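1. Take this sequence and fold it.
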Amino acid sequence: MTRVVRVGGVAIGGRNPVAVQSMTNTPPTDVAATVAQLRRLQAAGCEIVRVAVPDRAAADAIREIKREVTVPIVADIHYDHRLALAALAAGADKLRLNPGNLRDPEKIRAVARAAGERGVPIRVGVNAGSVDVRFQSSQREVRPEGLVDAALWEVELLERAGFRDIVVAIKAHDVPLTVEANRLLRQKGDWPVHLGITEAGMEWEGAIRSAVGIGILLAEGIGDTLRVSLAGDPVREVEAGWEILAALGLRRRGPTYVVCPTCGRTGIDVPGLARAVRAGLAHLVQPLTIAIMGCPVNGVGEAERADFAILGGRGFGTLYAHGRVVQPRVPEERLATELMALVLQEVADA
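-> Just a heads-up that it's a prediction; the model follows:
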């Protein structure tokens, strides 16, 4: 079992649930835009958020950002250890240090002392794209062992300085490389592990690569927190992260949709109904199962097992609630509205 590390009010590691993270993509010195994005992320279920700290002004902005939000803020530090010290002074809840570009042992020890005085954890974040040349097999090749050695170099430096509130992340855009490196890391110590496939791509391919890599590791019991890295709106990262956890039965937030892929038997617009219902219930956090099925072949069984369901016929559908038929032969144009009304009424009565 991994050790427990607290990031603001969120505990990761040990028996705590896998926490969902993201990262803002607004300039941190644009406090209003950053706060607005942080609030959107938190509303979507993000539990820890990283903010880039490219300069002193960004580090100082953390103080003002912290006044406006309650989600824990991680300061993302590269190249200059003084930015870590400034971020700590501004109230950052956690630091991310990159051992690929922060290499001076004495400067790292200075950060460890300052973080220890404030009770702020440090994530040692190794990325294949910025790994120190000492740990590369060649200019064009990085191996799992090299990534692990890069992480352990800084972890051991921190621990020799008496600092133990450490989280470790090893990421690459290559899924097998990331998986194997994290398997090796898990054998080396009890630090909480932050999972992710970095630079995974745009929303479609990035979510797939992340689901494969993160999913493999979580299924093996590796990983205490995660970030799905997508080029685009970071809220989609949070949604994808929760979907991965739900698919593995680890955590759920909001409805899970069981939707028929459709075939020639289908007599209703299943995709259109699913989109309408999903949009209308997007604000829910209750872990419901909602099935939208196009015909009786698998539809009856799925409808009976779901919390709420549509079972399609030809131009109409039957509504189910908790395994029972509650409205037979509802016209197709009313199916989404009537289903959402059933769900929202139950949520309101709960």
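
2. From now on I want contacts and neighbour counts done on CA atoms only, so please keep to that.
-> Fine.

3. For stretch 323-339, which outside residues touch it?
-> Residues lying outside stretch 323-339 but in contact with it, judged by CA atoms under 8 Å, 6 or more residues apart in numbering, are 268, 273, 276-277, 303-310, 315-320.

4. tell me which residues of it are tucked away?
-> Along stretch 323-339, these residues count as buried under the neighbour rule (16 or more other CA atoms under 10 Å): G323, V325, V330, P331, E332, L335, A336, E338, L339.

5. Among the contacts of stretch 323-339, which ones are in helices?
-> Here DSSP state H is the test, and the contacts of stretch 323-339 give L273, A276, V277, A303, E304, R305 as lying in helices.

6. so what does the strand or helix carrying E145 touch, helix or strand wise?
-> Under DSSP states H and E, the secondary-structure element containing E145 is helix 144-160. Judged by 3 or more CA pairs under 8 Å, 6 or more residues apart in numbering; DSSP states H and E, the packing partners of helix 144-160 are helix 105-118, strand 122-127, strand 166-171, helix 175-186.

7. could I get the ones you listed as TSV with distance to N25?
-> Formatted as TSV, those follow (distance: least, CA to CA, whole Å):
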stretch	distance to N25
helix 105-118	25
strand 122-127	18
strand 166-171	19
helix 175-186	24
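
8. With mean neighbour count added, can I get these in JSON lines?
-> Output for the helices and strands packed on helix 144-160, formatted as JSON lines (neighbours: other CA atoms under 10 Å):
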{"stretch": "helix 105-118", "mean neighbour count": "17"}
{"stretch": "strand 122-127", "mean neighbour count": "25"}
{"stretch": "strand 166-171", "mean neighbour count": "26"}
{"stretch": "helix 175-186", "mean neighbour count": "20"}
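
9. Now show me the structure for the sequence below, then we'll compare the two:
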Amino acid sequence: MTIARRKSREVTIGNVRIGGDNPVVVQSMTNTDTRDVEQTVEQINSLAEAGCEIVRVAVLNDDAAWAIRPIKDQVTVPLVADIHFDHRLAVSALEAGVDALRINPGNIGGQKNVDKVVDAAKAHGSVIRVGVNGGSLERDLVEKYCGPTPEAMVESALRHVRMLEDRNFDNIKISLKSSSVTDTVTAYRLLGQQCEYPLHIGVTEAGTMLRGSVKSSVGIGILLWQGIGDTLRVSLTEDPVAEMAVAWEILRSLGLRFRGPEIISCPTCGRTEIDLISLAGEIERRLQNETQSFKVAVMGCVVNGPGEAREADIGIAGGRDKGIIFRHGEVIRTVKGGSNLLAAFNEELDKFLAERQGR
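-> From the prediction side, this is the model:
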């Protein structure tokens, strides 16, 4: 089944087009001190290598704003400056070459300050992302809706958007984030019905690797399945690079985008006679930097393995005394002794990759 994407207008951040008919884009944020150019560049390049396509950086003061210029000179992905309260930092970041801003127009100090930021964004052809967080809504909206409800988040976002539209600025994308999966999904559904701006989706403060991956996968997955979302971030209390694997697996699971191999493996059972958990883990580590898209199967039973994983491009199934390596369900090699399985599979995997690269 093909997912029918929500209709949204197209905007361009650096060299990346989002919205419209463009694919969903993967985004993250550095956790370095932006003033430390060397460390920030290193993390941005690591993120890019892992599949990140837009990176946000925190701009807390003037030194951080002006550090964007030397950072931009050493990275290839577009940068978004995260700004709170101080409009001068937004203007400085734009002058330093940042590709987009993440702000709330209502908290940067009144009409004149909003005018200055909009004028600078127009002059530099930059996008403004209106970012609303359920934990920091305006007091009047919290009182009106008796809490940080999805309806309150949507009204806040549209209030901020109107401040930009009133200044003839519409190079906008919007995010509505909550730590609640259900509130996040409801808010984006409501907002998606009321505007055509591209939407950046994610569940904020989702948690550590396990819990954050689950909450993000559920929330982002529901939204994407309903056609909502033009950029996404998996927010984890973890090295930002770890977010990339989760983000791309979410996209792969819905058939939206593909990066790197898909690894399918059985959950083990009483018939399993090898250390399947370790074998699958070693193969996953072996392929973690591979960007080609193909399917690998790691099965614990030589009886049913090849048949159950017939769609795999290459796979392995192990037993106590032997294992088999197969392509598209056809056995290409039999391996004696369970301890030889990984080495033999790596040999066949090298041949397989070489053939793909040579075609």
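
10. thinking again about what came up before, what stretch of structure 2 does the helix holding E145 of structure 1 fall on?
-> Alignment of helix 144-160 of structure 1 against structure 2: residues 150-166, by TM-score structural alignment.

11. Name the surrounding residues that touch the matching stretch.
-> If you take CA under 8 Å, 6+ apart as the criterion, stretch 150-166 of structure 2 is touched by 104-106, 114, 118, 130-134, 137-138, 141-142, 144-145, 170, 172, 174, 176, 183-184, 186-188, 190-191.

12. Could you do stretch 42-61 of structure 2 as well?
-> Judged by CA under 8 Å, 6+ apart, the contacts made with stretch 42-61 of structure 2 from elsewhere in the structure are 16, 25-34, 64-65, 75-84, 89, 93, 240-241, 244-245, 248, 259, 289.

13. buried sites along it?
-> When neighbours are counted by 16+ other CA under 10 Å, the buried residues of stretch 42-61 of structure 2 are found to be 43-45, 47-48, 50-60.

14. gap between the two ends of that stretch?
-> Using CA to CA, to the nearest Å, the gap from the first to the last residue of stretch 42-61 of structure 2 comes to 21 Å.

15. can you check stretch 12-31 of structure 2 too?
-> With CA to CA as the measure, the first residue of stretch 12-31 of structure 2 is 24 Å from its last.

16. And for stretch 184-204 of structure 1?
-> End-to-end distance of stretch 184-204 of structure 1: 29 Å, with CA to CA as the criterion.

17. so that stretch matches what in structure 2?
-> Residues 190-210 of structure 2 are where stretch 184-204 of structure 1 aligns, with TM-score structural alignment as the criterion.

18. Show the contacting residues for the counterpart of L256 of structure 2 in structure 1.
-> With TM-score structural alignment as the matching criterion, the partner of L256 of structure 2 in structure 1 is L250. For L250 of structure 1, the residues meeting the contact criterion (CA under 8 Å, 6+ apart) are P17, V18.

19. in what helix or strand does L250 of structure 1 lie?
-> When secondary structure is defined by DSSP H and E, L250 of structure 1 falls outside every helix and strand.

20. now it: how far from R15 of structure 1?
-> L250 of structure 1 sits at a distance of 12 Å from R15 of structure 1 (criterion: CA to CA).

21. What degree of burial does I283 of structure 2 show, as a neighbour count?
-> Neighbour count of I283 of structure 2, defined by other CA atoms under 10 Å: 18.

22. Next, the equivalent of R40 of structure 1 over in structure 2: secondary structure please.
-> In the superposition onto structure 2, R40 of structure 1 corresponds to S46 when matched by TM-score structural alignment. Judged by DSSP: H, G, I helix; E, B strand; the rest coil, the three-state class of S46 of structure 2 is helix.

23. Roughly how far does S46 of structure 2 sit from A242 of structure 2?
-> Taken as CA to CA, the span from S46 of structure 2 to A242 of structure 2 is 10 Å.
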